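Q: when you get a sec, could you give me coordinates for this:
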Amino acid sequence: MKTLKLQRGLADREGPGFLADSIVSVTRALARESGFAKVTMRQIALKLNVTATALYYHFSDKDALFERVAESIFEDLKVENPDQPWAEQLRAYVLAYQARLLEYPGLARILLANRESPAALIWTETMLGILRRAGFKDQKIWDALAMLVFFVNPMTLMEEKPMTARKLLHDPKTVRRAVLQSPGRYPTFATLLKGGEGVTLTYGGLLPAALDRIIASLAADLQADQTET
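A: Predicted coordinates for the structure are as follows:
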């Protein structure tokens, strides 16, 4: 059985639950300061005045810790004005999301490497919620999401290995299980999956859909300009 080893001081003052929260908080601060790639478990332990063993008591490895930190970063990122028109909600949320990615270097890579993680699902749930309220449904809601995914997360630049057209961008079974286990946290996502509106996302399937919508948007703008003149 693994034993929690704390240096004197923190062990006397605080319990294990506090330490877990403190690990996340300190890691988040370090990531914001220098980027996730430069954060080490030793660094975190020194900041908290504990041994490295104490960190592994709460998190199996650094990836698990980073995944929880990413979740904490997006837990408080909400749609600020739900009464606004959906386009304004969407614009504000995407800009706020992008700001978080810039604020925490390396965060985008963590999200793309863990597409079934709570952090990634929180983002997807929020985007689906906005699109659903706007009136998108059936395949059109996934097409709209595809356009936004490729606009916000340039996957071809984030992958370390070549991406084939048929590569799954998520594990459908894992996503379904995670969402349906917490329907209260991902209500829109859960409703879509229960209603049979789930979709298997591949690079080759999403990219053309996103490109078509972007081109259609540009064509609409061009037509509007020509009509005005």
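
Q: please make it C-alpha for all contacts and neighbour counts, starting now.
A: OK.

Q: now for the one helix or strand Ile214 maps to, which elements pack on it?
A: Element membership for Ile214 (DSSP states H and E) is helix 203-228. In terms of contacts (3 or more Cα pairs under 8 Å, 6 or more residues apart in numbering; DSSP states H and E), helix 203-228 is packed against helix 139-152.

Q: which parts of the helix or strand following the helix it packs on are buried?
A: For helix 139-152, the succeeding helix or strand toward the C-terminus, using DSSP H and E, is helix 155-158. The neighbour-count check on helix 155-158 (16 or more other Cα atoms under 10 Å) flags Met155 as buried.

Q: for the next helix or strand after helix 155-158, packing partners?
A: Once the chain leaves helix 155-158, the next helix or strand it forms, by DSSP H and E, is helix 172-181. If contacts are counted by 3+ Cα pairs under 8 Å, 6+ apart, helix 172-181 sits against helix 187-194.

Q: another sequence for comparison is provided below:
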Amino acid sequence: MTDDAPFHAGLTPDRIVAEAVALTRETHLMGWSVRDLARRLDVAASVLYHHVGGKDVIVRRVVEHVIAQISIPDADLPWQDWYRALVLPAREIIGAHDGVAKWLLMHGPTLEPLLPTVERGVQVLLRDGFGDHAAMAYAAIVNNALSALAMGDDRRLVEDDGPRDLETMRTAMRAADADQGVLELIVSSMIDPFVGDEAATRAGEAWYVAFILETTLVGLDAMRARGWPAP
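A: Predicted structure coming up:
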């Protein structure tokens, strides 16, 4: 199919976005191009620009599609339970679409469909005594979880890229001239869970996101109790 191909009757923006979502699930949000998407739909790239826009616009629509699947928890939940009810199911949804976590880290606050979740999350923290630190606490919880998730996404995008490859890191760590007991602990707890087949890797990432979430919640609770650090 060439760029001179005619527009296809019946091709809708929703169908284009659906195919872009499918490509993202198969590869990575940044792992496909407009031309890849056009080939998949058997149309010219110019058709996609006409119906939806360029890569940035299509990517934004993909992220909106993913976010629409996330439910806002019940506002009556205690704040820690509210964030568990938000983050843990959201991890499964966002984690199935590599690259979306990093996009949200970079652009999330500009995404209008996210605003009701942000508003509810800050309101829950205000209700439970976070005061002027409620918005910052929201950002810490959500951004820490997204960062943990994005790390695995990006590693899969460059999984054969030398020093960033986990197998390479594991071999180098075990060969290093240092305390082997400490190194083995690092390897067994921080590298081994993320090496193996996809199911094992995903399970390791799920555990890590939950760990980051719990440590963030505990840390914020302790800071709230003892007083916030001066800016």
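
Q: next, the TM-score between them, please.
A: Comparison of the two superposed chains (TM-score structural alignment, normalised by the length of the first structure) gives a TM-score of 0.56, and 157 aligned residues with a Cα RMSD of 3.5 Å.

Q: thinking again about what came up before, next, the buried residues of the helix holding Ile214 of the first structure.
A: Neighbour counts using 16+ other Cα under 10 Å place 203, 205-207, 209-210, 213-214 of helix 203-228 of the first structure among the buried residues.

Q: which of those sits closest to Gly35 of the first structure?
A: For the buried residues of helix 203-228 of the first structure, the minimum distance to Gly35 of the first structure (Cα to Cα) is 27.5 Å, reached by Tyr203.

Q: residue in the second structure matching that closest one?
A: Matched by TM-score structural alignment, Tyr203 of the first structure corresponds to no residue in the second structure.

Q: do you know how far Tyr203 of the first structure is from Leu111 of the first structure?
A: Tyr203 of the first structure sits 16 Å away from Leu111 of the first structure, going by Cα to Cα, to the nearest Å.

Q: hang on, the earlier thing: and the buried residues of helix 203-228 of the first structure as JSON lines, adding distance to Pro118 of the first structure?
A: Formatted as JSON lines, those follow (distance: Cα to Cα, whole Å):
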{"residue": "Tyr203", "distance to Pro118 of the first structure": "21"}
{"residue": "Gly205", "distance to Pro118 of the first structure": "24"}
{"residue": "Leu206", "distance to Pro118 of the first structure": "22"}
{"residue": "Leu207", "distance to Pro118 of the first structure": "24"}
{"residue": "Ala209", "distance to Pro118 of the first structure": "25"}
{"residue": "Ala210", "distance to Pro118 of the first structure": "24"}
{"residue": "Arg213", "distance to Pro118 of the first structure": "28"}
{"residue": "Ile214", "distance to Pro118 of the first structure": "28"}
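
Q: what is the nearest of those to Ser22 of the first structure?
A: Lowest distance from Ser22 of the first structure to the buried residues of helix 203-228 of the first structure (Cα to Cα) belongs to Tyr203, with 37.8 Å.

Q: which one is the spatially most central residue of the first structure nearest to, not counting chain neighbours?
A: Nearest to the geometric centre of the first structure sits Ala120, at 2.8 Å (Cα atoms, centre = their mean). Counting by Cα to Cα, 6 or more residues apart in numbering, Ala120 of the first structure lies nearest to Leu111, which is 5.8 Å off, once chain neighbours are set aside.

Q: what helix or strand does that neighbour sit in?
A: Counting by DSSP H and E, the element that carries Leu111 of the first structure is helix 107-113.

Q: matching residues in the second structure for that helix?
A: Helix 107-113 of the first structure corresponds to residues 100-106 in the second structure, going by TM-score structural alignment.

Q: for the helix holding Leu111 of the first structure, give me the average deviation versus the second structure.
A: In the superposition against the second structure, helix 107-113 of the first structure averages 2.0 Å from its aligned positions (mean Cα distance after the TM-score superposition for the first structure).

Q: now do that helix: which elements does it pack against?
A: helix 62-75, helix 118-134, helix 155-158.

Q: just the ones you listed: most buried one?
A: The highest average neighbour count among those, using mean count of other Cα atoms under 10 Å, belongs to helix 118-134 at a mean of 20.

Q: off-centre distance for that one?
A: The chain centre lies 10 Å from the centre of helix 118-134 of the first structure; the measure is Cα atoms, centre = their mean, to the nearest Å.
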